[in-house]
Structure formats: structure tokens, C-alpha cells
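In: Starting from these lines, generate the structure:
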Amino acid sequence: MALRSTVYKAELHVADNDRAYYGSHAVTVARHPSETDERLMVRLLAYALWVEADERLVFTRGLSDTDEPDLWNLDLTGAVRQWIEVGLPDERRVLKACGRADRVTVLAYGRGADVWWSGVRGKLERAANLQVHVLDTEATRALAALAERSMSLSVNVTDRTAWVSCERGDASLDVRCLREAE
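Out: Model (predicted):
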């Protein structure tokens, strides 16, 4: 018998001073059986960091479908405006995404993030529409501790630092930019 995904519901209150974006979003996220709380919460953070007023940024099937990113923003014709990967994706996957989307964003996290970046950096040089950001390992662990099946999160972003708070506590995450899109 196959394990089923677990549904999480989150109310995100975003105050992003860096982008002058302020809004509230009710989102439902399916957590794949092999996914950790840390990865789930980093996906929610990615949503908060890149959601726009048009609210076309959506969670995809993610781990359940290898042809889709963790999040994407499609225009009305179905063309991919933004492709967002969470974790340490293979460089071939990133380059393929760069060919399909207007913008590609990787939000790397985990103990091996710096090693991953040093290994793929040269291979991704030609991808003009790629931006890469990294999160500190201890900060993402603190973020994971905030996970609940039903949660209300306040995400405040200033100077590339995201402060996430809820009834269970808070976490501060520096969103360090490794590569900006051209």
C-alpha cells in the first residue's frame, strides 16, 4: 500500500519591504511522504519570497512529478514565467528549466549547499535567467520546528532577511544571494 501525502494548510501574511509587497494568502500544500518538515517549510518560505499580486505562483506536484518544479508561475497562455526549485537540484534539471521559463530561481538549503554550488557553478554560467539563493542550515531547522498541519505564519522580509513567526515561535533566515539573473 502506497503512503499518501499529508495536507498542510497555511495562512501566510507577507510583508516584504525589499519588494514593497504586502499581502495575505491562504495556501494548501501537500507534503510528499518522503518530504521533511524542513523542505515543506522552505517551500512555504519560497512562496512568501516570490509571490506577486497576481497570485499565479502555485505549488506543483513537486516530488511526485519530475517534470515540474516545486513552485511555478504560469501566464494565461500556460507559458512558465517563473520556475522555483527548492533544495540542491541537478545542473541538467536547472538548465532544462532555464530553457522553459522566463526566470528560474533555486533556493538551496542543507548542509551540502555550499559544496553543491561549487560543483554546479561553472556549469550554470551560461544561464542568464537563473538566480540562486542559499539558506543557513541552522535557520532552516528552526523554520522546520514551526511546522503544523494548520498554521498562520507572518513573514517579514527586510534587507534579504526573512523573519517567520507564529504561535509556536519564530525563525530568522538570511536569504544569501549566490547568483543574480542577468
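In: Could you use CA atoms for every contact and neighbour count after this?
Out: OK.
In: Quick one: the helices in this protein, in order.
Out: 37-50, 91-100, 113-120, 137-144 (DSSP state H).
In: Highest mean neighbour count out of these?
Out: Comparing these by mean neighbour count (mean count of other C-alpha atoms under 10 Å), helix 37-50 ranks first with a mean of 21.
In: Would you mind pulling the contact partners of that one?
Out: 12, 14, 16, 31, 57-58, 70-71, 84, 86-87, 107, 140-141, 143-145, 147, 155, 157 (C-alpha atoms under 8 Å, 6 or more residues apart in numbering).
In: that older thread, looking at the helices of the chain, which is nearest to Asn129?
Out: helix 91-100 (6.4 Å; C-alpha to C-alpha).
In: between that closest one and helix 113-120, how many degrees?
Out: 70 degrees (axes from the mean of the first three to the mean of the last three C-alpha atoms, to 10 degrees).
In: One more, so I can put them side by side:
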Amino acid sequence: MPVIFPLLVTSMALTATILKAKVSIVDLDNHVYLNDIPLTLAQHPSETDNRLMLRLLAWMLNVDAEARLSFTKGLGEDEEPDIWFKSDIGVIEHWIDLGQPSEKRLKKASNQAQKATIYTYGDRSAAIWFKKLKYSADNLSIQFINDETADQMAQLYSRNMELQLMIQDGDIQVLSGDMSIAIKPEVWC
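Out: Model (predicted):
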């Protein structure tokens, strides 16, 4: 008599794509000078290249001279922002998120952190989202990155990146190889 084996069906979970970046920063406005900081980024399966590059840009724009900002689990974790700086005693000093978070999430960010920064993007959807917002706080900053900038940043996407950020007199440039991108976030609040 033949032996019949049950059909074994397994579902494979999608895994994150791991990217490496080497980042150098010359921020003359804030006196931040970092050279060849190695970063490892995990790109969630549902995260677009544009969003990942904007997350990296947000890190570069907010990092301090000691490079103390950390990427979190991001899209995989509802309780944490995309990027944060936590003190040695666990106080969230800076909460950084991307996208168009709910008012509940904005309130959570501004209540739990000393400073909260949101980088919103999407030329049409971001403006509609912002007009509907009723929540504001003294420690909350919302900055808009336009689609052209997001698309240019996505062109720098690579599994192994080398990027330089330069800031002087409010002018921001991201450089990689022979490509240079002028960055002009609009401060909405």
C-alpha cells in the first residue's frame, strides 16, 4: 500500500532588505562634523525606496555631533517612531516620524518626547492631511519634502551607499558620486 504524505504548505514571511550606508556630514550651521559614519538600514518589505531614502535624509538632517540618533523598527512597530534619540535613562529626547501620522500619533509623539519632528511628503496628499490637522504643540515641527526631492533621493538608493550632507547658511545639499541634490524642506509648523 502506498504511503501518502500530507501536503505541507508553508508561507514564507517577507523579510527586510538590508542596506549599508557610509555617511559624512558637514553642518556648518549647527557645528556637526561627522566622517564616514557606517549605518545599517532595514527596508521593510512594504517600504518604498523613496521612503527609505527620506528616512535616511531625516537621520542626516537631525543627527548631532555624537551621532546619537537611532533607527527603530519603523514600519514594523507602532509604538516607536522611525528614528529617535533616547537618553541613557530612557527619556525620548527627539521623536522623528515620516508620512502623515494621525492626530493621536502626533499627540503621543509630542507628549512622550522633548522634541517631535515629522517629515511629510506627497505633493497632493500632504497638503490635504495638513489642512485637516487640528493638533499642534510647542515641541512639534512638521516639515514637507516635495516629490521632486523624494524622487531625486530615490535615485541615490543602493545596497551600499556613500552620501555626504552639507549645510551652510540654511542651504542643504546631499552629494553622492557626481550627483548633487539641493534639499529645501518647507517648515509647516
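In: hang on, the earlier thing: can you redo the helices of the first structure as TSV with distance to Val80 of the first structure?
Out: TSV is the format used below for the helices of the first structure (distance: least, C-alpha to C-alpha, whole Å):
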stretch	distance to Val80 of the first structure
helix 37-50	14
helix 91-100	7
helix 113-120	23
helix 137-144	28
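In: What distance do you get for the aligned partner of Arg55 of the second structure in the first structure to Ala108 of the first structure?
Out: Under the alignment (TM-score structural alignment), Arg55 of the second structure pairs with Arg43 in the first structure. To Ala108 of the first structure, Arg43 of the first structure is 11 Å away according to C-alpha to C-alpha, to the nearest Å.
In: Now for these two: what residues contact both?
Out: Val86.
In: circling back to that earlier point, for Ala162 of the first structure, find the nearest of the helices of the first structure.
Out: Using C-alpha to C-alpha, the nearest of the helices of the first structure to Ala162 of the first structure is helix 37-50, at 8.3 Å.
In: ok, average deviation of the closest one from the second structure?
Out: On superposition with the second structure, the mean distance recorded for helix 37-50 of the first structure (mean C-alpha distance after the TM-score superposition for the first structure) is 0.6 Å.
In: That helix versus helix 137-144: what angle between them?
Out: Counting by the same axes, to 10 degrees, helix 37-50 of the first structure lies at 90 degrees to helix 137-144.
In: what separates helix 37-50 of the first structure from the chain centre, distance-wise?
Out: Distance of helix 37-50 of the first structure from its chain centroid, counting by C-alpha atoms, centre = their mean, to the nearest Å, is 5 Å.
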